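> Attaching a predicted model along with its sequence, questions to come.
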Amino acid sequence: MSKKSSPRIGFLHIPKTAGVSVAQAFVHELGADQCALFSDKMIEETFLRSRFVSGHIYLGDVARDAFLFTFLRDPIRQIASHLMWIDHYNLPKFQQELEGFPENVKAGIQEIANIDLSSAKSIDNYLQRHPLDSPLRIANLQSEMLAFKRQEVISMSNRELADLAIRRLGELDFFGLCETLQADMSSLFRMLEFNSSPKLFHLNSSLSERVVDHRLPDVRRVLSNYVQADQWLYEYAVNAKSRPFPRAKNPLFLIRMLYRRICQRRK
């Protein structure tokens, strides 16, 4: 059974990339009883109960025969949104949810309450205290989730991480962009041979009462320091999706050719 014809669908939900909206479109299409959302595993057993499985799952942890896809987002917007999402757990009405996190993760969430999210220096200080081995994953998260298993993240340069993530991206059956969500979801539904158009809802947006304004030059410059690998990954994805490839050629060959061109431009 080929991946394209597989009735099983796996969605690697990278935080703050419109993933809840994507997942709910599948719930609307397939029915809630056929969808497992916020799963922590994507293995054979999870597909015994559900046709569609999604969760914050690293690509390296996936063990399945299924159609597999993800969505990426402009890295500056993604990390800004992620910081605001972390911050919202400090609001009194989310206290019960905060208490459900492991102590080391909860400490990182509570710490951000004392950070000035309008200050580039304050944001920089916070992110410096959450390095690669931090339990609260923030920097280059899109590349990290594509490149590794959750418990086997290793230190490497931004260039090496981006290159590894780009290679692993080629293992997916489809990837879309948050910025072209409607069009890419329509393409995905056609690829899956669904007879209807995706119904999208704007869901799970940041509930923080404070804002990380990524439009400010200083804030943008600081954030970019923590998503350099993601920026190279995103650049590759945008170029791969926008280039009109001839149908007659092998798509994997064309992806490799585009990848080499991007690498050459970096030198």
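Everything's here; your move.

> From here on, just use CA atoms for contacts and neighbour counts.
OK.

> separation between residue 255 and residue 112?
Residue 255 sits 40 Å away from residue 112, taking CA to CA, to the nearest Å as the criterion.

> swap that for residue 210, please
Where residue 112 is concerned, residue 210 sits at a distance of 11 Å (CA to CA).

> Between those two, which has more neighbouring residues?
Legend: neighbour count by other CA atoms under 10 Å for residue 210 and residue 112, higher for residue 112 (21 against 16).

> which residues touch residue 196?
Residue 196 sits next to 29, 189 when contact means CA atoms under 8 Å, 6 or more residues apart in numbering.

> what kind of secondary structure is it in?
Three-state call for residue 196 (DSSP: H, G, I helix; E, B strand; the rest coil): coil.

> And residue 259, by the same measure?
Judged by three-state DSSP, the three-state class of residue 259 is helix.

> Just to check, it is in contact with residue 236?
Yes: the criterion here is CA atoms under 8 Å, and residue 259 meets it with residue 236 at 7.0 Å.

> Mutual contacts of these two, please.
With CA under 8 Å, 6+ apart as the test, residue 259 and residue 236 both reach residue 166.

> Show me what counts as buried in stretch 224-234.
Using 16 or more other CA atoms under 10 Å as the test for burial, stretch 224-234 gives 224, 226, 227, 228, 229, 230, 231, 232, 233, 234.

> Other residues contacting it?
72-76, 79, 127, 139-143, 158-159, 161-163, 165-166.

> In helices only, show me those residues.
Judged by DSSP state H, helices contain the following of those: 75-76, 79, 127, 141-143, 158-159, 161-163, 165-166.

> Rebuild those as JSON lines, extending it with distance to residue 38 and neighbour count.
As requested, the ones in helices among the contacts of stretch 224-234 are exported to JSON lines (distance: CA to CA, whole Å; neighbours: other CA atoms under 10 Å):
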{"residue": "75", "distance to residue 38": "22", "neighbour count": "26"}
{"residue": "76", "distance to residue 38": "24", "neighbour count": "23"}
{"residue": "79", "distance to residue 38": "20", "neighbour count": "27"}
{"residue": "127", "distance to residue 38": "26", "neighbour count": "18"}
{"residue": "141", "distance to residue 38": "17", "neighbour count": "21"}
{"residue": "142", "distance to residue 38": "17", "neighbour count": "29"}
{"residue": "143", "distance to residue 38": "20", "neighbour count": "29"}
{"residue": "158", "distance to residue 38": "29", "neighbour count": "19"}
{"residue": "159", "distance to residue 38": "30", "neighbour count": "16"}
{"residue": "161", "distance to residue 38": "26", "neighbour count": "24"}
{"residue": "162", "distance to residue 38": "26", "neighbour count": "27"}
{"residue": "163", "distance to residue 38": "28", "neighbour count": "20"}
{"residue": "165", "distance to residue 38": "22", "neighbour count": "23"}
{"residue": "166", "distance to residue 38": "25", "neighbour count": "24"}
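
> Comparison target below:
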Amino acid sequence: MKNKTFFIHIGKTAGSSFNAFLKENFRGEEHCENYLERGNVFTRLDYLKSLDYISGHITLDVFEKSFPKKDYFLMTFLRFPVNQLISNINWLIHIYDISPKFFANHPKHIQEISLELRSLNLYDPDSFINALNKFQNLFKNNQSRYFGLPPFLGDVETIIGKIKTLDLVGLTEDYQGAIDNFIRLNELNIKPKLHQENRNLSYRINKDILDNQIIADFIQEYNQVDILVYEYFLRRNQTNSSYTATKIDPCTQLINLREVHQKSENLENLLKKTQEELAQADFQVHRTQCYFQQYKAQAYKALALLQTSQVQVHRSVTLLQTSQAQLHQIQDELAQTQAQLQQAQKERDQYQSRLNLMQWELDRSQFQLAIASQTLESSQVQYKLLVWDAWYAYTKGDLAGMSQCLHASVKCTPFSKTKTISSWLNSFAEFSVNKGESLDVQSLSNTYEWKQVIDRIFGYPKMTAN
């Protein structure tokens, strides 16, 4: 190998199979966590550093504290989070079945978790959700925890950034492809065997548990970070693309082009993120509307049942009372759903407002970047920016804002009064054409605010609004 290998072994991601491959071809240690003491300090560190490979259930941060990263080929496997979660639960249950000795070798808290999971009907939504919430330090976003900081405060972008520092990120679903890439990147001349180690032979729960929509929705939210991280590396592995930062040429003018360009890029990233949040809000609104329709249909069904029961009241008093209770419950749920819908719509409006603000900042930064490349006096730059602000305010129906910007531009105009007004109209028309729109000059000229600005320039008596 070109370098030694360090394998971050995330449970139930084909890590035992990869360890078998390493053990077959190299000298190493597959459970380096056994050498950890308090404070995440390794014993026999010199011995571990002498090995061809090291593997273990430890985080990237623990590795970086004790080993020189430049000396190692770092890799890990990620697995589709729903499958990894189900397999992890089954494994915790299965350790009891292997042998009493094997079970006793696990920490006491793992034994207790295993016994409790065995006692539950995990196909029952309440039992499943309560168990996973109780043991979330073991199951929730389990894969991302290997690359986050305790107590797992990192966001998705930070976690993805840390994983990208690894030399290879394999996917369990393409195990053979990951092995081939490992051999190629390390320039090895070996023909690997296909290992299938540490597989669960019996399953307490299967993928059919996802047929329960309550459980499926809970898992989606519970493992949201793992899902986003996995989807990112799935797309990256499929496209085999790399990302490089955009270089910005320096320019020394009155406006610092580097700062303007960087601000533009930041705004574009924020805009993209806000659009994603807006799409998520739309999805939440749509889902809430679906629930609302379901509850509404249930309410009509319960009402029909109530009316039928009233006709047969002498034979079905008990049935009538049950139906009334169901109706009240559904009405309460309907009211709650309506409140959730209103909240979701409110959040969507807030996202839209933020999107509009960032769109304005982005458009203004791009215009500022365009005029900054011209050889202009500071006052000319200020004049063009004020005219652009006035045009933007006009397109948004903010006539008072347009009036203020035009009035301010008079103080730095390089033209005569007549040419300044002509410059305004020409600039408004040009900006509109660039946006794929046309300017109604007559409509603009007939506004009270426009006339008021003209009157101020030429010193006419102050107008009053009709």
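Cool, got the structure. The structure displayed is predicted, hence computed values, not measured ones.

> can I get the ones in helices among the contacts of stretch 224-234 of the first structure in a markdown table with distance to residue 5 of the first structure?
Output for these, formatted as a markdown table (distance: CA to CA, whole Å):
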| residue | distance to residue 5 of the first structure |
| --- | --- |
| 75 | 32 |
| 76 | 36 |
| 79 | 35 |
| 127 | 43 |
| 141 | 30 |
| 142 | 27 |
| 143 | 28 |
| 158 | 36 |
| 159 | 35 |
| 161 | 32 |
| 162 | 30 |
| 163 | 29 |
| 165 | 26 |
| 166 | 25 |
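
> can you tell me which two in these are farthest apart?
Using CA to CA, these span at most 24.4 Å, a distance reached by 127 and 166.

> Can you check which part of the first structure stretch 348-366 of the second structure sits on?
Stretch 348-366 of the second structure corresponds to no residues in the first structure, going by TM-score structural alignment.

> report the longest strand in the second structure, please.
Taking DSSP state E as the criterion, the second structure has its longest strand at strand 72-78.

> and that one, what does it pack onto?
Packing contacts for strand 72-78 of the second structure, counted by 3 or more CA pairs under 8 Å, 6 or more residues apart in numbering; DSSP states H and E, involve strand 4-8, strand 168-171.

> what's the most buried one of these?
Of those, the one with the most neighbours on average (mean count of other CA atoms under 10 Å) is strand 4-8, at a mean of 23.

> where's the helix or strand that that one is followed by relative to the chain centroid, distance-wise?
The helix or strand immediately downstream of strand 4-8 of the second structure is helix 15-25, counting by DSSP states H and E. Using CA atoms, centre = their mean, to the nearest Å, the distance from the centre of helix 15-25 of the second structure to the centre of the chain it belongs to is 33 Å.

> mean per-residue distance, helix 15-25 of the second structure to the first structure?
By mean CA distance after the TM-score superposition for the first structure, the fitted helix 15-25 of the second structure averages 1.3 Å away from its aligned residues in the first structure.

> so that helix matches what in the first structure?
Using TM-score structural alignment, helix 15-25 of the second structure lines up with residues 19-29 of the first structure.

> what's the answer for stretch 311-330 of the second structure, then?
Using TM-score structural alignment, stretch 311-330 of the second structure lines up with nothing in the first structure.

> For that stretch, buried residues please.
For stretch 311-330 of the second structure, burial by neighbour count (16+ other CA under 10 Å) applies to 320, 323, 326, 327, 330.

> ditto for stretch 41-51 of the first structure
Within stretch 41-51 of the first structure, the residues scored as buried using 16+ other CA under 10 Å are 41, 42, 43, 46, 47, 50, 51.

> residues in contact with the third one?
In this case it means residue 43 of the first structure. 62, 63, 64.

> Aligned counterpart of residue 122 of the second structure in the first structure, please.
Matched to the first structure by TM-score structural alignment, residue 122 of the second structure sits across from residue 117.

> wait, isn't its match in contact with residue 124?
No: Residue 117 of the first structure is not in contact with residue 124 according to CA under 8 Å; the separation is 9.8 Å.

> Can you check which residues contact both of those two?
The contact sets of residue 117 of the first structure and residue 124 do not overlap (CA under 8 Å, 6+ apart).
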